[in-house]
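J.: Mind looking at a prediction? Sequence and model below.
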Amino acid sequence: MRRLIFISFLSLIFSQVAQATWQKINDVDYVWGPFKIYNISLFSETGQYIENMRPLMLTLKYAKPVDGRDFAISLARSWSNLGITLKDQDDVVDRLRKILPNIKKDDVLSYIALDDKGYFVLNDTVIPEEFNKEFSDAVVSIWLDPRVEIGRKLIQQKEQDKTFVVNTPQVVNSTEKNEQSVDNLESKTSEKTNENVSKDSVPENTEKPIDKKEETQDDSEIEIIPASDPIPEKAQPAI
């Protein structure tokens, strides 16, 4: 009976918050190695971020499946990295491992932080557990702590629908510079070869292998290898 009352109360809170006008501040892709794990968006009622403001909502859209128990453990590891220790933390993590379902590709997991409490929402379903202010602040810190790179980008107001992607190399400028170097070197090599041919009287059968060797050496020096850093296909710049 108590659980039913709590679920009804939580549903009432969620309906009120869901009807709030959430405005996106920014979103960032979280990329690990060659894999995009999720895209995280930060929302507030005003579309702006002020430190420690409430309410706010963090929304993660997953590009890869994640085990619910692993997600709970990853929260604890993030707290450890930030120097955060919750009261009865082991019990809290164990509680999370039991209530968090497995996350599939394209699932959306949100955390809504209110003034004195918070809760998770998977897609359109409220996970029937309420968390206190200490836990809520700790969850928000994982992504909004100023020491975290992804947090520094999230709190910047979004401009012209630009999505920040972690570790995207500057491919365009590098390619243009290398193309210029290739053209200059090929021009110099051609001039040098013509000058040698005009000055030296070398038998025809001897001249050919020398030119071939020189061309091989030049090719190895000017060979351009594209950057191997991973770039999501949709974020690749046009070259």
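T.: That came through fine.
J.: make it CA atoms for all contacts and neighbour counts henceforth
T.: Will do.
J.: Span of stretch 96-113 from start to end?
T.: Using Cα to Cα, to the nearest Å, one end of stretch 96-113 lies 16 Å from the other.
J.: residues in contact with it?
T.: 54-73, 118-123, 127, 129, 136-137, 140 (Cα atoms under 8 Å, 6 or more residues apart in numbering).
J.: cool, and stretch 39-58?
T.: Where contact means Cα under 8 Å, 6+ apart, the residues beyond stretch 39-58 that reach it are 20-30, 59-63, 110-115, 140, 154-157.
J.: From the contacts of stretch 96-113, which land in strands?
T.: With strands taken from DSSP state E, the overlap with the contacts of stretch 96-113 comprises 56-62, 118-122.
J.: Just the buried residues of those residues.
T.: Among the ones in strands among the contacts of stretch 96-113, those classed as buried by 16 or more other Cα atoms under 10 Å are 56-62, 118-122.
J.: any idea how far residue 219 is from residue 209?
T.: 15 Å.
J.: ok, those two, which is more surrounded?
T.: Summary of the neighbour comparison: residue 209 and residue 219, criterion other Cα atoms under 10 Å, with residue 219 having more neighbours (14 against 11).
J.: where's the more buried one, which helix or strand?
T.: Remark: residue 219 resides in helix 204-222, with elements defined by DSSP states H and E.
J.: Please compare the first structure with the one that follows:
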Amino acid sequence: MPKFYVYLILTLSLQNFILGQTIAKPLNTLDNIIQEQSYISVGETTFSLLFWDLYKSKLLTTTGIYPIQTDKDKLIYQINYLTGISSKDLVNRTVEQWQYLGVEPELYAVYLPILHKIWPDIKEGDSLSLYVNNNKSVFYFNNNLIGEINQPEFSQLFLDIWLSEKTSEPKLRLELLGIKNDE
């Protein structure tokens, strides 16, 4: 009788392992996340400086609404670069935007070493994306996972650069939120 139970337990364990391997999709690429659940575009825009287009960006959520309302809602903010920028300059520009918004340095300083570590140098044609799920911020570079920040307040702090009412680029904010300028 004990052999039967050992055999049964091993069989069930192996079956669960095999099913788990075939059902679970790795979330190490942004494409896998997008295929897992449908996302609706909230808005998109192009950031230009004088005559140069620097990047295109779009905001997607599982509901088509921003801000997301529940922990079940998910968000993707994707930036497609039309020119290059070094990792160092990218972090510096991020800090400049937080300063413009009036964010206290102690609120963002803890994230700077992480951003310096995970953000690569960007070349024309590269993309950098933020995926927000259950208050966790996950970054993807050219569709591949590059790092996570597990502090719930980070995603809003980062997205405020573009989506806060105090943003330095109010026209981009309106376009990302899908609001027409004449509204």
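T.: That came through, no problem. These numbers come from a predicted model, not from an experiment.
J.: Give the helix, strand or coil label for the residue most central in space within the first structure.
T.: Central residue of the first structure (Cα atoms, centre = their mean): residue 30, 2.2 Å from the mean position. Remark: residue 30 of the first structure carries the secondary structure label strand [criterion: DSSP: H, G, I helix; E, B strand; the rest coil].
J.: same thing with residue 134 of the first structure?
T.: When the structure is split into helix, strand and coil by three-state DSSP, residue 134 of the first structure lands in helix.
J.: Taking the buried ones among the ones in strands among the contacts of stretch 96-113 of the first structure, tell me the two that lie furthest apart.
T.: Within these, two members stand farthest from each other by Cα to Cα: 62 and 118, at 20.8 Å.
J.: Read off where the longest helix seen in the first structure ends up in the second structure.
T.: With DSSP state H applied, the helix covering the greatest number of residues in the first structure is identified as helix 171-199. Across the second structure, nothing matches helix 171-199 of the first structure (TM-score structural alignment).
J.: Tell me how far that helix lies from the chain's centre.
T.: With Cα atoms, centre = their mean, to the nearest Å as the basis, helix 171-199 of the first structure stands 39 Å off its chain's centre.
J.: quick one: it to helix 204-222, angle?
T.: Using axes from the mean of the first three to the mean of the last three Cα atoms, to 10 degrees, the inter-axis angle of helix 171-199 of the first structure relative to helix 204-222 is 160 degrees.
J.: Of all the residues in helix 171-199 of the first structure, which ones are buried?
T.: Judged by neighbour count (16+ other Cα under 10 Å), helix 171-199 of the first structure contains these buried residues: 171, 175, 182, 185.
J.: Next: stretch 63-82 of the first structure.
T.: Of the residues in stretch 63-82 of the first structure, 63, 66, 68-69, 71-72, 75-76, 78-79 count as buried by neighbour count, 16+ other Cα under 10 Å.
J.: ok, residue 218 of the first structure - contacts?
T.: Residues residue 189 are the ones in contact with residue 218 of the first structure under the rule Cα under 8 Å, 6+ apart.
J.: any idea how far residue 8 of the first structure is from it?
T.: Counting by Cα to Cα, the gap between residue 218 of the first structure and residue 8 of the first structure amounts to 75 Å.
J.: Kindly report the same for residue 73 of the first structure.
T.: With distances defined as Cα to Cα, the gap from residue 73 of the first structure to residue 8 of the first structure amounts to 29 Å.
J.: Which residue in the first structure aligns with residue 162 of the second structure?
T.: Under the alignment defined by TM-score structural alignment, residue 162 of the second structure corresponds to residue 143 in the first structure.
J.: and its match, what element?
T.: In this structure, residue 143 of the first structure is located in helix 133-144 according to DSSP H and E.
J.: Touching the very next helix or strand once past that helix from outside, list them.
T.: Elements were assigned by DSSP H and E; along the chain past helix 133-144 of the first structure, the next helix or strand is helix 149-154. Residues lying outside helix 149-154 of the first structure but in contact with it, judged by Cα under 8 Å, 6+ apart, are 25-28, 30, 41-42, 143-146, 164, 166.
J.: could you redo the last one with a cut-off of 6 Å?
T.: Taking contacts as Cα atoms under 6 Å, 6 or more residues apart in numbering, the residues outside helix 149-154 of the first structure that touch it are 26, 143-146.
J.: how about the residues you listed in CSV, adding distance to residue 197 of the first structure?
T.: Compiled in CSV, the contacts of helix 149-154 of the first structure are given as follows (distance: Cα to Cα, whole Å):
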residue, distance to residue 197 of the first structure
26, 63
143, 66
144, 67
145, 67
146, 65
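J.: Drop anything exposed from these.
T.: Buried positions within these, assessed by neighbour count (16+ other Cα under 10 Å), are 26, 143-145.
J.: give me every residue that touches residue 108 of the second structure.
T.: Not one residue lies near residue 108 of the second structure by Cα under 6 Å, 6+ apart.
J.: Over in the first structure, tell me which residue corresponds to it.
T.: Using TM-score structural alignment, the equivalent of residue 108 of the second structure in the first structure is residue 89.
J.: I'd like to know how far that match sits from residue 176 of the first structure.
T.: Relative to residue 176 of the first structure, residue 89 of the first structure is positioned 53 Å away (Cα to Cα).
J.: same question, residue 49 of the first structure
T.: On the measure of Cα to Cα, residue 49 of the first structure and residue 176 of the first structure end up 38 Å apart.
J.: From residue 136 of the second structure, how far off is residue 154 of the second structure?
T.: If you go by Cα to Cα, the gap between residue 154 of the second structure and residue 136 of the second structure works out to 8 Å.
J.: Having no further points to raise, I will conclude here.
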